[in-house]
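1. I need the structure of the sequence given here:
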Amino acid sequence: MTPRDAHNVSRHQISEGALQVLNGLHRAGFQAYLVGGSVRDLLLGREPKDFDVATDAHPEQVRKLFRRNARLIGRRFILVHVQFGHEIIEVATFRGSAGDQENETSGRSETGRILADNVYGSLEEDARRRDFTANALYYNIADRSILDFSTGMEDLRSGRLRIIGDPEQRYSEDPVRMLRAVRFAAKLGFTLDAAAQAPIAACRERLREVPSARLFEETLKLFLNGNAQTSFEHLRQHGLFAVLFPQVDALLDHAEYAAARALLQSALEGTDARVRDGKSVTPAFLFAALLWPALKQHSQRLEQQGKPATVALQQAASDVLQDCTGRVSVPRRFALTMREIWELQARFLRRGGRRPHALFAHPRFRAAFDFLSLRSQSGEIPATLVEWWERFQAADHDGRRTLIEQARLEETGQEPALGPLPTTSRLRPRRRRRPNRPGQGSVASHPDGTDDGHDGEQADSD
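-> Now for the predicted structure:
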């Protein structure tokens, strides 16, 4: 036990909602501890993203105590979410051993993966059930001490990520722990303990047993937590990326796909930068970049079989996304956006007549243009194409007409690539046009409500 005067965690750093839950449980005669990533982050001088509570109170007792603020969630793990305004405090009852054969709610697969886990236990048992020593620290609201049943405090000081118990057995119980090990090592800048690294090669194929929807959520946590580049390198180092995205991993080291790898690296860098700046990020844009190498290869193969380029791309998109369904399943709402980003790439090449105006009016123009820019940065397409579209977006009606004419002359070989930029006097901020009256043309001069290629959700939890 570490007494209050020997650690840096203060109640003033804990959210009001978490304090209400901790104090409410304590006053009702239950044990109540802040646990997991929030305690770890506070000890490291970081600001926690959320607060979790562990208690000896059973879920129904917690729900009864907080009434309208509480609801039960989960099947494999029954938890209570207690809500105060926009904040949700997750409350879990102390867990016991899932190997208790007398309890009908426990169970394992043939490989040892835990299938049901509603066995309640003591505080000490709960600590042994946690995955990493750094996440098995408990802040006691009763006396404000910190309880450590392993080597958590020592490992925090040394920057080491260590598994509680036998690593191979723990990976077998829940293969996702391998992904969590990579994520925490990248997020905290910790070194993964040698004992934790050793069994990964033998256990990584067990990730195939995990539901693909859960793997998608874990992948989001890896890539949308501000450490996407480091997480990516760790995944590849331990062979985990090859299990999650085999069709992509097989291409990344080939010289002919160097541009595709550079595009992915740029996307990871951009995602990390947006997270650091507090901007929103979306899985659709990142996954479009992540799967681009596989999409290109498959599309080229279909073209060699005689399919038109547009048809080949559409079929390749369907096949690549279908292949992911058995591993890291991309939800439909993101898959549709990804397809639009991919399929709009060819339309950037067609700059004659009213086509540029129609593309500019597309709801996914901004996301597709950002992807085009990544392709240019990676050397996959000429920078002059991106420059032309940047000028097109900034120009007024006459300026755009000049640019379209220049593109026509360029394509027929009559004039250099771009020619002079339309004069500043012909540039003005974009504005929304009024809806056309019946009988008039329907092409808008710019899109209404376009996204920037990154709006959406961000997931990162402990």
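
2. hey, let's count contacts and neighbours off CA atoms from now on
-> Noted.

3. In what element of secondary structure is G24 found?
-> According to DSSP states H and E, G24 maps onto helix 16-27.

4. Flag every buried residue along that helix.
-> 17-19, 21-26 (16 or more other CA atoms under 10 Å).

5. run this one through as well so I can compare:
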Amino acid sequence: MPIQESNPSPGASLQLRVIPRDAHPISRKDISPNALRVLYRLRENGYGAYLVGGAVRDLLVGGHPKDFDVATNATPEEVKALFRNCRLIGRRFRLAHVVYGREIIEVATFRANVDDGSGDRQLHEGGRLLRDNVYGTIEDDAVRRDFTANALYYAIEDFSVRDYTGGFEDVQNRVMKLIGEPEQRYREDPVRMLRAVRLAAKLGFRIDDATAAPLPLLAPLLREAAPARLFEEGLKLFLSGHAVESFLGLERHGLLPVLLPETTAALKANRSGALRGMLLEGLRGTDARVAADEPVSPAFLFALLLWPAYCRALMALQAQGMHAAEAQRRAADRVTVHQLETIALPRRFSLPMQEIWLLQSRFGQRKRVGRLLAHPRFRAAFDFLVLRQAASDEHAEEVAFWREAQASAEGMPRDSGEAVDAEAGHEGAPRRRRRRRRGPSSLPA
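-> All right, here's what the predicted structure looks like:
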């Protein structure tokens, strides 16, 4: 049975706790066969090999991991020599990927915190870890991991769980706790602050007081992280089925103003709370779609997250007397450009996001119905309109009109926009429209 609790800092002496098979719920039937294949081959060739990290953590709380990572004392080159289906990746962290069709088993060599000169480790002057390829023992590896819940090792030879940092008990108590001194660990990698919030939201854990305390103070360090990395972390925060709790966690711990600065300012200025209500309702819908295994578009997600900022920018431009259409385009561009300073939103998502915003004004015009129905972004924009109705009843009539227009268009040929225009009048009564001839007769005199 587990004995002795500890939460050491890097460099402290560790005492191994071995949790035998009959004291934990992990079974080989819940582990990827390919991960087992990698573990057994490494063991058969004389290397230590353990399932590690999130998979062990999730299995302990009854979850179903999608990714299975392996830690070993074999170097990346030695791993590659054992598996023909292996490729080496990474500069900051040198890793081996063993590929089985669409599944990748990530194999990492035990890493150490102290460089004796034989490894490759580089720190930014502010304490941020730029490169970490110093290899060590399993004890070294355990201490350098971020959270105690992620520093658990499943041993294939006796099916036990090895715990060096008190992580087993923290998982049982549903606590996210950093290993080592929190401020130092966050300075090494500021994205750990987002990971703390995301994992707590995903697992239903609380963040340990000492782990949470530095978050508001150190939040500005996130601006030093690569915008592309923050984009990927943003997708994990909001597209993993726990978007609402992730958003609330970012608010609670003072991280939202750095990650989504203009949205935070807009929500604060919106005294009615309607924008925040809409945003949370949209995130609930996102969680529901993920739970139902339905696709979720990053473009729609960021249209939702940045909508408060867009509305605020639009109101400011219109207050200056700018024409509505021009103000909409300017507001969309301004919000997008400013957000790109923090999160590298790719154009394949930022352009559809802007289209979703710009199409909102066309729903109130009810002109060229067929053309709007045929717009490639219509469905996403209409779903966004429905979401806006959840925050304000003023859009109920528009939603009803465009819902009826879609119903009228069902079953019609793809190029029947004129017929849809004819049937989707304000009263819903069909009327014939005369096709206007092109040429001098159709131009102003």
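
6. and which of the buried residues of helix 16-27 of the first structure is nearest V39 of the first structure?
-> Nearest to V39 of the first structure, judged by CA to CA, of the buried residues of helix 16-27 of the first structure is A18 at 12.1 Å.

7. which residues sit in contact with the closest one?
-> 51-53, 89 (CA atoms under 8 Å, 6 or more residues apart in numbering).

8. And it, what's its match in the second structure?
-> The alignment partner of A18 of the first structure in the second structure, by TM-score structural alignment, is A35.

9. likewise E205 of the first structure?
-> That one, E205 of the first structure, aligns with P220 by TM-score structural alignment.

10. Same question for R180 of the first structure.
-> Checking TM-score structural alignment: R180 of the first structure goes with R195.

11. ok, the closest residue to the match of E205 of the first structure other than its chain neighbours - contacts?
-> Distances taken as CA to CA, 6 or more residues apart in numbering put V258 closest to P220 of the second structure, at 6.3 Å, once the chain neighbours are dropped. In this structure, V258 of the second structure makes contact with 219-220, 222-223, 342, judged by CA under 8 Å, 6+ apart.

12. any idea how far A57 of the first structure lies from A28 of the first structure?
-> A57 of the first structure is 10 Å from A28 of the first structure, where distance means CA to CA, to the nearest Å.

13. Looking at those two, which one has more neighbours?
-> A57 (21 against 11; other CA atoms under 10 Å).

14. Can you get me a residue count around V420 of the second structure?
-> Per other CA under 10 Å, the neighbour tally for V420 of the second structure reads 23.

15. how close does it sit to E103 of the second structure?
-> Distance from V420 of the second structure to E103 of the second structure, by CA to CA: 46 Å.

16. hang on, the earlier thing: looking for the alignment partner of the residue nearest to P220 of the second structure in the first structure.
-> The alignment partner of V258 of the second structure in the first structure, by TM-score structural alignment, is V243.

17. Are we agreed that P293 of the first structure is in a strand?
-> No. P293 of the first structure is assigned helix when assessed by DSSP: H, G, I helix; E, B strand; the rest coil, not a strand.

18. What residues does it make contact with?
-> Here P293 of the first structure is in contact with 248, 251-252, 257, 260-261 (CA under 8 Å, 6+ apart).

19. Same list (these) but as CSV, adding secondary structure, neighbour count and distance to F94 of the first structure.
-> Below are these laid out as CSV (DSSP: H, G, I helix; E, B strand; the rest coil; neighbours: other CA atoms under 10 Å; distance: CA to CA, whole Å):
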residue, secondary structure, neighbour count, distance to F94 of the first structure
V248, helix, 21, 41
L251, coil, 17, 45
L252, coil, 18, 44
Y257, helix, 17, 49
A260, helix, 26, 47
R261, helix, 23, 45
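
20. of these, closest to E411 of the first structure?
-> Using CA to CA, the contacts of P293 of the first structure come closest to E411 of the first structure at A260, 26.1 Å.

21. The closest one against L295, yeah?
-> No. Contact status for A260 of the first structure versus L295: not in contact, 10.2 Å apart, counting by CA atoms under 8 Å.

22. Show me the helices in the stretch 201-350 of the first structure, by range?
-> Assigned by DSSP state H, counting those that start in this stretch, the helices in the stretch 201-350 of the first structure fall at 212-223, 228-237, 240-244, 246-249, 258-276, 283-290, 292-304, 309-325, 332-344.

23. Including distance to E110 of the first structure, could the ones you listed go into JSON lines?
-> Formatted as JSON lines, the helices of the stretch 201-350 of the first structure follow (distance: least, CA to CA, whole Å):
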{"stretch": "helix 212-223", "distance to E110 of the first structure": "19"}
{"stretch": "helix 228-237", "distance to E110 of the first structure": "26"}
{"stretch": "helix 240-244", "distance to E110 of the first structure": "20"}
{"stretch": "helix 246-249", "distance to E110 of the first structure": "25"}
{"stretch": "helix 258-276", "distance to E110 of the first structure": "37"}
{"stretch": "helix 283-290", "distance to E110 of the first structure": "33"}
{"stretch": "helix 292-304", "distance to E110 of the first structure": "33"}
{"stretch": "helix 309-325", "distance to E110 of the first structure": "23"}
{"stretch": "helix 332-344", "distance to E110 of the first structure": "32"}
